[in-house]
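Novice: Next input, structure requested:
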Amino acid sequence: MAYQDSSLSNPTSWSDLGTSNGKKFGSELLETGVNSSGRKLPQLLPNARFIFPTAKPRRSSAFKRIVLTQWFDVARIPDPEYRKETQIQGLMESVVELEQLIRQEASIVSPQNVVIGGLSQGCAMSLSVLLVLDFPLGGFIGMSGWLPFRKEIEGAIQEDDDDAEIDDDNPFATSKSVNEFELQARDPPLKALTFERDLLSLPPLANATKASTAQDTPIFLGHGDSDEKKPYQQGEAAARTMQAAGYEVVWKLYHELGHWYKIPDEIDDIITFVKSKVGWVMSEG
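Specialist: This is a model prediction of the structure:
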């Protein structure tokens, strides 16, 4: 979304990396995303610009090799852990494309005024992109999603550096000393970034610190408790892992909701998140 109102000091952008067909999903979200007062997202944010990119056509392992537009391949829809190596190529290609889009928007409106997110695979792709960024964004909104390679990311975060010991009382200790840079490399957000960039074959960041991550990006994750395509436990686990990586996460579970967003409850919660965590101004009219 991009605020064009000259009375506002900072324009804002919200990119939805949400679905394989950005035009279709975007039109539906802007039309049906209604809050409890009956107002649609464009009415709540009249000066905002929405961006809905579309993924490239890729062969689908889950649907007998037919070609679908998707950010990355998934071998089994309800279980993204199954044959997850099929996801790597698409994740690698898509993260380059989407990071470029985000940087382009951030150069126009500043990173603090950019919000990304998506639904289902778009949420998963967006979380992967967030983890490789070397700067924070205004916010993240994910619906009915999951975190690819979550267990591996969590393992990287929890990995201990047992071979490095610190002896503050003895500056001449013979054990391996740890400098400030090495200490910062132990920070969970930096561990997550380092792992994700290596997983997706992105070059490592030189002299990276916790400040060169997207850790300060607040995250909203919503999920339905009746979601059969992506059981809510996957979204809940993604929330826990992102919290373990040092991110602030708002997790919402919606009763009797399938693989979609709940109207008006989830729209209300998203608007509250945007106001309180991102700091955007809502239209009163």
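
Novice: only C-alpha atoms for contact and neighbour calcs from this point on.
Specialist: Fine.

Novice: And G138, how far from F63?
Specialist: 36 Å (Cα to Cα, to the nearest Å).

Novice: For these two, work out which one has more neighbours and name it.
Specialist: Shown here are G138 and F63; by other Cα atoms under 10 Å, G138 has more neighbours (24 against 13).

Novice: which residues sit against whichever helix or strand I116 is part of?
Specialist: Element membership for I116, per DSSP states H and E: strand 114-119. Identification of contacts with strand 114-119 by Cα atoms under 8 Å, 6 or more residues apart in numbering yields 1, 12-19, 102, 105-106, 123-124, 126-127, 137-145, 260.

Novice: any idea how far the most centrally placed residue in the chain lies from E28?
Specialist: By Cα atoms, centre = their mean, the chain has its centre lying nearest to L127, at 2.6 Å. Here the criterion is Cα to Cα. By it, L127 lies 22 Å from E28.

Novice: this one as well, want them side by side:
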Amino acid sequence: MATSARIVAPTAPQPHTHTIILRHGRGSNGSVFCDELFESEDSSDRFIVDIFPTVKWVFPSAMESYTMSDGEFQWFDMSSVQRPQENNEIQKSGLWHSVAQILLVVEEEANVVGSQNVILVGISQGCATGIFALLASGIRVGGFVGLNGWLPLADEVQGITKVPGRVQDVLKMPVLLQHCKDDDIVPVENGDDLKKRLEEMNMCVKWECFDDGGHWLNEPEGMDGLVDFIQMVMIAT
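Specialist: Model prediction:
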């Protein structure tokens, strides 16, 4: 594995069919994200790890990178998650470093199950890093899920996708975005901006916005949406 990660192997006796790579938010790590997600239930009181027994779950952790002001683990430095387009220059070095990390993990898992059977999920800064990595590299996976996120270096990455002759297959990738209106960390407007920018690239985006849930997914409706999306990707592949 290219970086430290919490890995949960498939639980079924059947072969490993899919890999879901999940990137945590700023100030968290892979193990914490894993524990929190696996404690969340859908409307039928089911845990997601039990719903998908042939899935391998990979929860990478960010390298030890700290903000000058907050002293938090993060995927890249930035001055404000509320205003993510400010001070773009300080974001670039860490962002591109994290892109290289995630693409290596994607490549490793794609070599096992095929890229169409890899799903990338990210929350908050993990969402931002994940969608940027796929758009900037042009690499397509089976699907992308973004929770309470945004698009970093938005104008720059939109320009990259318009380069003549560039492979556009990534723009055909299905996307699920969720955001909670009472998120007091990343404003819902940032998630709505991400949705609009992806739609401007002609991507197929499913947008689910919930009244409550804070800086997390709404339970149980948000978990229902996540389960439905994963099932849709698995059926399609």
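
Novice: Which stretches in structure 2 count as strands?
Specialist: 5-8, 18-23, 55-60, 118-123, 143-147, 175-180, 205-210 (DSSP state E).

Novice: Need the ones you listed in TSV (columns: distance to L153 of structure 2 and mean neighbour count).
Specialist: Putting the strands of structure 2 into TSV (distance: least, Cα to Cα, whole Å; neighbours: other Cα atoms under 10 Å) gives the following:
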stretch	distance to L153 of structure 2	mean neighbour count
strand 5-8	26	17
strand 18-23	19	26
strand 55-60	22	23
strand 118-123	17	25
strand 143-147	16	26
strand 175-180	18	25
strand 205-210	19	17
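
Novice: Using a markdown table, lay out those strands together with distance to R197 of structure 2.
Specialist: Output for these, formatted as a markdown table (distance: least, Cα to Cα, whole Å):
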| stretch | distance to R197 of structure 2 |
| --- | --- |
| strand 5-8 | 30 |
| strand 18-23 | 21 |
| strand 55-60 | 27 |
| strand 118-123 | 17 |
| strand 143-147 | 14 |
| strand 175-180 | 12 |
| strand 205-210 | 10 |
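
Novice: Which among these is found nearest to R46 of structure 2?
Specialist: Set against R46 of structure 2 and scored by Cα to Cα, the strands of structure 2 come closest in strand 55-60, at 15.6 Å.

Novice: Report the aligned residue range of structure 1 for the closest one.
Specialist: On structure 1, the counterpart of strand 55-60 of structure 2 by TM-score structural alignment is residues 48-53.

Novice: Touching the matching stretch from outside, list them.
Specialist: 1-4, 12-18, 21-23, 25-26, 42.

Novice: same thing but 7 Å
Specialist: M1, A2, Y3, T12, S13, W14, S15, D16, L17, G22, K23, G26 (Cα atoms under 7 Å, 6 or more residues apart in numbering).

Novice: quick check, nearest of these to L193 of structure 1?
Specialist: Nearest member of the contacts of stretch 48-53 of structure 1 to L193 of structure 1, counting by Cα to Cα, is L17, at 19.5 Å.

Novice: residues contacting the closest one?
Specialist: Shown in contact with L17 of structure 1 (Cα under 7 Å, 6+ apart): F52, P53, I116, G117, G118, G122, S126.

Novice: what about D169 of structure 2, neighbour count?
Specialist: D169 of structure 2 has 12 neighbours, counted by other Cα under 10 Å.

Novice: Which residue, neighbours along the chain excluded, lies closest to it?
Specialist: Counting by Cα to Cα, 6 or more residues apart in numbering, D169 of structure 2 lies nearest to R140, which is 6.4 Å off, once chain neighbours are set aside.

Novice: Having no further points to raise, I will conclude here.
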